[in-house]
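Chemist: okay, here's the prediction I keep looking at, along with the sequence it came from:
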Amino acid sequence: MTALEERLSDRVSELGLPQWAVDLLLIGGVVLATYALFIVIGIVFGVSTNLIVGQLQQITFFAAVYALAALALNLHWGYTGLFNIGVAGFMAVGAYTMGMLTAAPDGSPPGLGLPLIVGVVGGMIAASLVGFVAALPALRVRADYFAIVTLGLSEIIRRALLSRSLQEFEIAGYALGTGGGSGIRAPSTDVVADYLLYVGADRTGDPTTLGAVLFESAELLGIQPSIIRNGVYTLILIAFVVAFYVLLTRIAYSPFGRILKAIREDELAARSLGKDTNRTKIKVFMLGCALMGLAGILWQGSRTQISPNSFMPIVTFYIFVALIVGGSGSNTGSIVGGFAFAAFLYQGPRFLRTIVRALVDVRAPPTIYDAFVPLASGDPLPLLGYAIGSLDEIRYIFIGLVLIVLMIRRPDGLLGHRKEIAAATDLSRRPAATNGGETDE
């Protein structure tokens, strides 16, 4: 990755393109190379076009989700040095608040039946307020202790959502509820895709001009309409990734962003210069939690049922892995890391399992002993079946190996080694001065 990036940077610098263009080309190159790899694998093993396109859509969807969460976490950990390992909890607050605000009043559990946009904004505000409540006592502790506080808060949130006491309750005469272990049903956020594809957002109605073009093209290629609909929603998520990236980049170049980096490097030195570090950390923690809440809304909101089991601590671990792979402190690295994690560590093994099961009739033996014994007679299928059946567990081993290699070879991640300028204007590109001290016209 380093050699490729250096060659790309040299080439782009010759063309005089800005840094954001280099980052865009880098992200595009990684995405296209990954797509090409999965397409070639699918063609070689005779996978249908519908399955290949469906897998690429799933990879892109999860890549966008993890990129959104990794960018929000980068604001905490990469910019400010706040070790927040309660990301899943703040995502749950955003998703559940959106669900309770938009669920039907006569549903089970009931909601307020408000418009979807109100639910999205309300979910972000709720996640931000929970972040504010968590930040006040947590600012008294540092480093690992702050991580313990956020992890504990995340589990408190998840357990509260599972509680029967909150399954259905009343506030000011309005009935609400989390649904307990059954979760909550709410309008899906992917209904936005229906507005682009169908007249009146009714899937039983006529398609729009865009919808007609996409559905006709998909029919010619043998692609199901559901994949097209999911693909349109994935493009909406990519638009949010771009918005997150622009927002965090503007923050990085602002005076507020320079205070964040000063806190990360040496909070005592920043405080000695007259900066109110506690207030700054509260602000950035609330902003990051709001973005995490939005990421949870866009992810779980695309499903009709929002379940508390979707916000297990392992979700926070996945997001940290994506950020570590890309490089802490780098917005571009957060996007690249999210895509790499989704493609090769999360969705990629599932694609491999689908191909193997489609080509070979393998059955998983009950124990690993029963899988190895047939090898003595030259039969590898039981071992292959056991490996495919245990692929979710083996994936954790592979993730651990990737992290070990990264810590040894690239401890800063793929793009974490890059130095960021402190201002929006690169001062190294000032025009040369003349003998009289004036700049050239």
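Modeler: Perfect, I can see it now.

Chemist: okay, CA-based contacts and neighbour counts for the rest of this
Modeler: Fine.

Chemist: got the end-to-end distance for stretch 77-95?
Modeler: 22 Å (CA to CA, to the nearest Å).

Chemist: could you do stretch 321-332 as well?
Modeler: Terminal residues of stretch 321-332 lie 15 Å apart, using CA to CA.

Chemist: need the residues that contact it.
Modeler: Here stretch 321-332 makes contact (CA atoms under 8 Å, 6 or more residues apart in numbering) with 23, 27, 66-67, 70-71, 73-75, 77-79, 245, 248-249, 333-341, 403, 406, 412-418.

Chemist: next, the buried residues of stretch 6-21.
Modeler: Buried positions in stretch 6-21, judged by neighbour count with 16 or more other CA atoms under 10 Å: 8, 9, 12.

Chemist: this is the comparison structure:
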Amino acid sequence: MSESASDSPAAGALDVLRRVFANDAVKVAAMYLAIWVVFYAFADHLGYANTGKLALVRRVTFLAAVYGLVVLALNLHWGYAGLFNIGVAGFMAVGAYTMAMLSGAPTGTPPGLGLPLPLGILGGVLAATVIGLVAALPALRLKADYLAIVTVGISEIIRITYNSPALSDVTGGARGFGNLPTSPATWLLYRNPTDPTSDPTPVGDVLFSFAADYGIQQFAVVNTVYTVGVLAVLLGVYLLLERTGKSPYGRVLKAIREDETAAQSLGKDTQNFKVRAFALGCALMGLAGILWFGMGPRASVTPATFRPNITFYIFIALIVGGAGSNTGSVLGGALFASLLFEAPPIVRSIVTDAFDVQADPANLVEALVPVASGELAPLAGFLLNNIDTLRFIGIGVLLVVLVQRRPDGLLGARKETASSVALTEDTRPTGSTGRGAAAADGGETDE
């Protein structure tokens, strides 16, 4: 008897592969590995030295991690509780500015308080939480688009306040806060964190010596260590929100998202749940602002950094990954930061070098007219020279396709956790007369 198609080695291997990629950790690891391979290949093709290769891979990893962190925070609002918050940038600004003002050097301009960096980070997160609570109490009584209008208004109030000349002695005004604390990575790698020429610590000595064997400079090592720290924070936040989503609290948030009136009819104080979710999400946004703009490589805290467009970028990443999925949030942040945001300028450099495109038409008409006679160089030149603008058109097209073909995003259409244990199995010990493992309230018990 011939072997059936379902029993063939190829089908078996495909089934094993499908089971492996059903694991969320494998999905995320595979995505990051693919990004590293692609951008290393880009750097190698452009002839970068080892320092340049590491710097490019590190930069895209850093952006993927911080985007993933903010998207996770937004997913708690929109994906779990259905709260339409488009003031993300404002809460990021509160976290970054508060940390800078608390931990900046007293001799800087504007002066900081000079507190230890951990206190500055904690203060920034708490400030974002408090602002989130103050905003949530009146705003969460509103629905859908009205809530969106209020949150974007709050974000702009925050940005304009930091930009105000009247507060320039405290916030730096339009020039921003330029005297930021030293990156935490320098505390691990240098004996004197404020002096990069000082002797390295034992850990720094090992890493710098290893990097020197491959011609990698110390600044690239410092930035890479910091990026690894951001990845660790991303993992911690992901695990926290996964636990939150599967808890009774998370299931109430999902019930509010689907039908708040039904949740209220079951005796849940929906306003209290929404306020707590909003405050936690704002705290994580403040932390993301600190890690992204307050302590990262080339850190800078200026009001212009926190314009509404950054909120829209984060929403796009959430839509790509799929609202309601923490894994989708991480993948969406990585895809947006790498392929949609960082890759186009590098692709332009590769194509320009490979084909020596010299044409530079002034507008689209001048680029399209020669196409009728078979000349493609003007069109190619126009596309390459305007790739920074055209990529946003590409993002818009991608959103239209996603809304039409896959409105739930890459991982948004997933089964919700209805109970802390499987409802289809009786896990009671043999002979037990107690009630089943699946409690009627979705897993909560009074014991």
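Modeler: Sure, I can see it. Everything numeric in this text was worked out from a predicted model, so none of it was measured.

Chemist: and the TM-score between them?
Modeler: The TM-score (TM-score structural alignment, normalised by the length of structure 1) is 0.86; 419 aligned residues with a CA RMSD of 2.8 Å.

Chemist: of the contacts of stretch 321-332 of structure 1, buried ones?
Modeler: 23, 27, 66-67, 70-71, 73-75, 77-79, 245, 248-249, 333-341, 403, 406, 412-417.

Chemist: could you list which of the residues you listed belong to helices?
Modeler: Counting by DSSP state H, the part of those found in helices is 23, 27, 66-67, 70-71, 73, 245, 248-249, 333-340, 403, 406.

Chemist: so where do the strands sit in structure 1?
Modeler: Taking DSSP state E to define them, one finds strands in structure 1 at 169-171, 174-176, 184-185, 305-306.

Chemist: what helices or strands is the second one leaning on?
Modeler: Strand 174-176 of structure 1 is packed against strand 169-171, with contacts defined by 3 or more CA pairs under 8 Å, 6 or more residues apart in numbering; DSSP states H and E.

Chemist: about what we covered before: can you check which of the strands of structure 1 gets nearest to residue 261 of structure 1?
Modeler: strand 305-306 (36.1 Å; CA to CA).

Chemist: what about that closest one, how far off from structure 2?
Modeler: With mean CA distance after the TM-score superposition for structure 1, strand 305-306 of structure 1 departs from structure 2 by a mean of 1.8 Å once superposed.

Chemist: against structure 2, where does that strand fall?
Modeler: Using TM-score structural alignment, strand 305-306 of structure 1 lines up with residues 300-301 of structure 2.

Chemist: skipping adjacent residues, who's closest to the residue most central in space within structure 1 in space?
Modeler: Here the mean C-alpha position of structure 1 is nearest to the C-alpha of residue 66 (CA atoms, centre = their mean), at a distance of 1.5 Å. Distances taken as CA to CA, 6 or more residues apart in numbering place residue 338 nearest to residue 66 of structure 1, at 4.9 Å, with adjacent residues excluded.

Chemist: how much space separates that neighbour from residue 242 of structure 1?
Modeler: Applying CA to CA to residue 338 of structure 1 and residue 242 of structure 1 gives a distance of 13 Å.

Chemist: again, but for residue 236 of structure 1
Modeler: 10 Å.

Chemist: now the helices for the stretch 51-200 of structure 1?
Modeler: 87-102, 116-138, 144-162, 191-197 (DSSP state H, counting those that start in this stretch).

Chemist: closest one to residue 184 of structure 1 among those helices?
Modeler: Shortest distance between residue 184 of structure 1 and these, using CA to CA, is found for helix 87-102: 6.7 Å.

Chemist: mean deviation of the closest one from structure 2?
Modeler: Its matched residues in structure 2 lie on average 0.9 Å from helix 87-102 of structure 1 after superposition (mean CA distance after the TM-score superposition for structure 1).

Chemist: tell me the angle that helix makes with helix 116-138.
Modeler: Per axes from the mean of the first three to the mean of the last three CA atoms, to 10 degrees, the angle that helix 87-102 of structure 1 makes with helix 116-138 is 140 degrees.

Chemist: which residue lies closest in space to the equivalent of residue 187 of structure 1 over in structure 2, excluding its sequence neighbours?
Modeler: Taking TM-score structural alignment, residue 187 of structure 1 has residue 180 as its aligned residue in structure 2. Nearest non-adjacent residue to residue 180 of structure 2, counting by CA to CA, 6+ apart: residue 104, 5.2 Å away.

Chemist: my read is that the one you found contacts residue 111, right?
Modeler: Yes: using CA atoms under 8 Å, residue 104 of structure 2 is in contact with residue 111, at 6.7 Å.

Chemist: mind listing the shared neighbours of those two?
Modeler: Each of residue 179 lies in contact with both residue 104 of structure 2 and residue 111 under the rule CA under 8 Å, 6+ apart.

Chemist: more neighbours: which of those two?
Modeler: Shown here are residue 104 of structure 2 and residue 111; by other CA atoms under 10 Å, residue 104 has more neighbours (27 against 22).

Chemist: residue 149 of structure 2 versus the more buried one, what's the distance?
Modeler: 33 Å.

Chemist: over to residue 268 of structure 2?
Modeler: From residue 268 of structure 2 to residue 149 of structure 2 the distance is 27 Å (CA to CA).

Chemist: any buried residues in stretch 260-277 of structure 2, and which?
Modeler: Under 16+ other CA under 10 Å, the buried positions of stretch 260-277 of structure 2 are 260, 263, 268, 270, 271, 273, 274, 275, 277.

Chemist: also stretch 282-299 of structure 2?
Modeler: Judged by neighbour count (16+ other CA under 10 Å), stretch 282-299 of structure 2 contains these buried residues: 282-297, 299.
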